[in-house]
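Visitor: Quick one: sequence and predicted model below, then my questions.
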Amino acid sequence: MSFIDTSSKNTVSSYNKGNPVYIMLLTLVATLGGLLFGYDTAVVNGAEKSLVEFYIYKTTATGYNYVSDIVSVISQYRLMMVIVLYLVFFIISGQLIKLMGLKKGGIVGILIIAIFTIWAVNFLTKAIPTNPADIKDTADAVKGFVVASALIGCIIGGALAGFISRAIGRKNGLIIAAVAFFISAIGAWHPESFNIFGTLDVYAFVIFRIIGGIGVGIASMISPMYIAEIAPANSRGKLVSFNQFAIIFGMLVIYFVNYFIAKQGNEQWLVATGWRWMFFSGAIPAGLFLILLFFVPETPRYLALKGKDSQALKVLEKIAGKDSAPTVLEEIKSTLHEVNAPWLSYGFLVIFIGIMLSVFQQFVGINVVLYYAGNIFRNMGASTDSSLLQTIIVGIVNLTFTVVAILTVDKFGRKPLMIIGSIGMAISMIALGFTFFSGHVGLLALIFMLLYTAAFAMSWGPVCWVLLAEIFPNSIRGAMSIAVAAQWIANWIVSLTFPMMNDNTWLTNQFHHGFSYWIYGIMGILSAIFMWKFVPETKGKKLEEMESLWKKKNK
């Protein structure tokens, strides 16, 4: 949100009488939601191997030694997969109703659920595989489901975030997210002790991870929204980018935490106990976030939306200065004239761009690197300790180039960074695939992975969130939730399918683990074309200006 008109020197001067330190403090508290986003989603990177070996199977010289009743594991996996997919499709149906109206959206939603129900019946009644190769493929699917389980919650939280932010406010939405983070950290630490669900312990773990994912989904939308609504236009890109910096910083912190926890014992200790402390560690930042949220105000935009003008004015006086606060409040109120505007008020293009920005951010494969880096490095021949250390290097590169984006996003604009990043990711991923295909893994593969990470970090990582926070006009701001939900659905699809592609026996024999990286490289090329053809530049534009921009494009 803009509190100034960048073309007015008088307003700029008045704004400077506000408190930039106060704005930065509010931004830092809000970015703790981003930090927990990164922390909670990346914690599984270090725990993935131990978690799978504790609950599903151990890799041995003679094959796979299943540590639990694999029939029960597969049966409950199928049931839980159907349940969570029903949740996802009901969410999609709700979004379609909001987007297309009750009649059209309802018909499409019912059709989607009916088709899925036919698939679900077949999926649930299919015989449990007995052939070792088929069991292994199914176990790989279970592995992907367990590792990516938090992303189900992210889809739910992301889809509900728009409703939550409007119904109870941005601040209260972040409080809900903090509570979900805390519960998830405790439950995932010892799911056997907190298993009130009547499932196998591994699926109690999954449920607690889904709860944490709900917190991630809520924070993924509301944290950048909160920052955008307290930031001036000429520094909004930078301040919103701090949220992505916090996400990457959270990932880097948990990479270090995972590494030092892994150093406390041998491989057997890590499988039995160490992974638990990796998840438990998240309770510390979650508790801190929850406490600090009680000391920040609600955003002026939400307060004005609810008719609390006096409270909004008090916050604006601290942010924008007493001289310009009344003018800024009137500017905000003038853009709230269509509180319940249909999401298609500005045409389908803005919705389409929001969804595709989110989908491409995930389909370029970044979370394969962030969630499965340890697995990838082990495929290169690294030990567990070495793979975790190399993961830290990836995190440092990610953080460093996120800073580059923060320093340049308001200078060079959004589109140039995004297109350059897409091209860099495409080249790096295709080259990485060839290193695996040709068997020249090691240092060369690490270099391409680091180049890929740098390209993403300076572009689609932070700048995508900046664009999502900027492109939606005030009167359909809730439509951002459909883009966020789409992002988490895409994230889940990528995270779920990577083990299936990467560990599939036939694909491994043919492509030596290189196949999936070529897919992500192609997505990088498509994302560059999409940015060039469809996405407008939003650099320096007030959020209030977005209405007129989309109205012109919709004519």
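Guide: Good, I have the coordinates. Every value quoted in this text rests on a predicted model; they were computed, and no experiment measured them. Numbers count the residues shown, from 1 in each chain.

Visitor: going forward, measure contacts between C-alpha atoms and count neighbours the same way
Guide: Will do.

Visitor: Of all the residues in stretch 268-282, which ones are buried?
Guide: Within stretch 268-282, the residues that qualify as buried are Leu270, Val271, Thr273, Gly274, Trp275, Arg276, Trp277, Met278, Phe279, Phe280, Ser281, Gly282, counting by 16 or more other Cα atoms under 10 Å.

Visitor: putting a second one here so we can go through both:
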Amino acid sequence: MTTPEKFNNSYIVGISFVSALGGYLFGFDFAVISGALPFLRSQFNLNAVWEGFLTGSLALGCIVGCLIAGGLAEKYGRKPGLMLAALIFTVSSVAIALAGNLTVFVLLRFMAGIGVGMASMLCPMYIAEISPAEVRGRNVAINQLTVVIGILVTNLVNYFLADGGPDAWRWMFGLGAVPSVIFIFGVLWIPESPRWLIKVGQTEKANLVLHKIGSAAFASSTRLAIEQSLTGVKKQSFRAVFEKGVRPAVTVGIILAVFQQLCGINVVFNYTSTIFESVGANLDRQLFETVAIGVVNLLFTLLAMWQVDKLGRRPLMLIGSIGLSVIYIILAFLLQNQYSAGLVSVFVLLAICTYAVSLAPVTWVLISEIFPNKIRGVASSVAIVSLWAAYFVLVFTFPILAEQLGTFGPFYLYAAICLAGFLFVLFRVKETKGQTLEELEHTLVRH
């Protein structure tokens, strides 16, 4: 445990939570579509292809956001990058609420995705760089927690807005401007990353930030460590990610990122209404299920944050992948045979529980750990872009597959993917718990 004399814990947690508001807005943009879809189908006369593209357009924006966030953060600093993401969130929330046709809506949803993609990279990066090593894991986990809280709060708001008539979806999107404006003012308050300040030669400013974070001894030792870590570091290109020596670790990271999406759980998050409509649930019940999903997701994310350093990464990934495979087979059977919405709900929530304590948080932890120091930034970008591309494929194809096979059909496919993921983790993923990044680099790159 840290001591009050060494670190200014209240300040550290405060700036971590402000930065993690980007995670909350990530959760908002991710979840709002689930409550809005029943209204959007009517508003824009969506067919299966357009429903999938409208939902997935966020992911296409995320890919662009990820690709530009790293360069912006390196050239101008983490704080301006966060500010730009906050402005994009604000403008897109209001503009989507006013969208008059499908083309404009999709373009604005793509724009919102740019903000989400930037936040998904910059918020954890910023928190990691301002946090002392002893509390870094806890603080980075705050970002995942705010994502989940954003999903839950958005689902609750959607539920209460649903009786507002055919234009209820406009309020669902427009209210996202409120946390976005709070995020803007919060970013104005937080300091720039001391690591970036030292990297660009602004050592005095970095010293001021480090003295706010901790004691004089902490500030001095941290500054020295940062300066040493930057000695001889060259800018890495994307080509470095595919060098033979680092290829095994990069391959594992990309496959895990893709698997986290193609496992199918985000179909449950984004198409809750479609799933429950297929077994006869009315709109009120459909939106209630989104709230139940949000509550369970939050509770089991808290459990995961508590257990990930105790149980280890690999066991949680194995349990999650095989658990989802079994649950999906049962869920597909229930949907195929038109069992009650109540019984379907039990297995939907079991799938959420399983994902929330395993693939959801652990994949992000592994991506942050397994890449060698010299390519960590570039490799993380490649993995996260791969993750968002896989998310687009998943949510774009679900309405089309459901139309051709029935709502139950895709879940048999997701069960098979989860079984393949289980085998991949079993044979290719090593445990990383309790090892330093340098120890992991030796293990994963050389063996």
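Guide: Happy to help now that I have it. All figures in this text were calculated on a predicted structure; none of them were measured in a lab.

Visitor: which ones among the buried residues of stretch 268-282 of the first structure are found in helices?
Guide: Mapping these onto helices (DSSP state H) picks out Trp275, Arg276, Trp277, Met278, Phe279, Phe280.

Visitor: mind checking how far the fourth one is from Ile393 of the first structure?
Guide: Met278 of the first structure sits 19 Å away from Ile393 of the first structure, taking Cα to Cα, to the nearest Å as the criterion.

Visitor: try Phe511 of the first structure
Guide: Distance of Phe511 of the first structure to Ile393 of the first structure, computed by Cα to Cα: 26 Å.

Visitor: and if you look at Gly424 of the first structure?
Guide: Distance, Gly424 of the first structure to Ile393 of the first structure, by Cα to Cα: 19 Å.

Visitor: Repeat that for Ala161 of the first structure.
Guide: Taking Cα to Cα, one finds Ala161 of the first structure at 33 Å from Ile393 of the first structure.

Visitor: So which of those two has more stuff around it?
Guide: Set Ala161 of the first structure next to Ile393 and count neighbours by other Cα atoms under 10 Å: Ala161 wins out with 30 against 16.

Visitor: what do we get in the second structure for that one?
Guide: Under the alignment (TM-score structural alignment), Ala161 of the first structure pairs with Ala69 of the second structure.

Visitor: Okay, and the nearest residue to its match once chain neighbours are set aside sits in which element?
Guide: Spatial nearest neighbour of Ala69 of the second structure, excluding adjacent residues (Cα to Cα, 6 or more residues apart in numbering): Met118 at 5.2 Å. Per DSSP states H and E, Met118 of the second structure falls inside helix 102-130.

Visitor: in the superposed pair, what's the mean gap between that helix and the first structure?
Guide: Superposing on the first structure and averaging over aligned pairs (mean Cα distance after the TM-score superposition for the first structure), helix 102-130 of the second structure comes out at 0.9 Å.

Visitor: Specify, as a residue range, where that helix falls in the first structure.
Guide: Helix 102-130 of the second structure corresponds to residues 202-230 in the first structure, going by TM-score structural alignment.

Visitor: quick one: the matching stretch to chain centroid distance?
Guide: Computed by Cα atoms, centre = their mean, to the nearest Å, the chain-centroid distance of stretch 202-230 of the first structure equals 8 Å.

Visitor: Repeat that for stretch 420-433 of the second structure.
Guide: That offset, for stretch 420-433 of the second structure, works out to 21 Å (Cα atoms, centre = their mean).

Visitor: cool, and stretch 386-401 of the first structure?
Guide: With Cα atoms, centre = their mean as the basis, stretch 386-401 of the first structure stands 19 Å off its chain's centre.

Visitor: likewise stretch 347-366 of the first structure?
Guide: Between the centre of stretch 347-366 of the first structure and the centre of its chain there are 13 Å (Cα atoms, centre = their mean).

Visitor: One more: stretch 269-282 of the second structure?
Guide: Taking Cα atoms, centre = their mean, one finds the center of stretch 269-282 of the second structure at 23 Å from the center of the full chain.

Visitor: returning to that earlier point: with the first structure overlaid, how far apart is whichever strand or helix holds the match of Ala161 of the first structure on average?
Guide: Ala69 of the second structure belongs to helix 48-76 when assigned by DSSP H and E. Taking mean Cα distance after the TM-score superposition for the first structure, the mean distance separating helix 48-76 of the second structure from the aligned residues in the first structure is 1.6 Å.

Visitor: right, and the helix or strand after that helix?
Guide: helix 78-97.

Visitor: any residues touching that following helix, and which ones?
Guide: With contact meaning Cα atoms under 8 Å, 6 or more residues apart in numbering, helix 78-97 of the second structure is reached by 19, 22, 25, 69, 72-73, 105, 108-109, 111-112, 114-116, 118-119, 122-123, 126, 169-178, 180-181, 183-184, 187-188, 190-193, 196.

Visitor: How about stretch 122-134 of the second structure?
Guide: Outside of stretch 122-134 of the second structure, the residues within contact range by Cα under 8 Å, 6+ apart are 1-2, 12, 16, 19-20, 22-23, 69-70, 73, 78, 81-82, 136-137, 139-140, 143, 193-195, 213.

Visitor: still on that earlier bit, would you mind putting the ones in helices among the buried residues of stretch 268-282 of the first structure into JSON lines with distance to Lys539 of the first structure alongside?
Guide: Below are those laid out as JSON lines (distance: Cα to Cα, whole Å):
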{"residue": "Trp275", "distance to Lys539 of the first structure": "43"}
{"residue": "Arg276", "distance to Lys539 of the first structure": "44"}
{"residue": "Trp277", "distance to Lys539 of the first structure": "43"}
{"residue": "Met278", "distance to Lys539 of the first structure": "40"}
{"residue": "Phe279", "distance to Lys539 of the first structure": "39"}
{"residue": "Phe280", "distance to Lys539 of the first structure": "40"}
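
Visitor: tell me which of the residues you listed is nearest to Lys49 of the first structure?
Guide: In terms of Cα to Cα, no member of those lies closer to Lys49 of the first structure than Trp275, at 9.2 Å.
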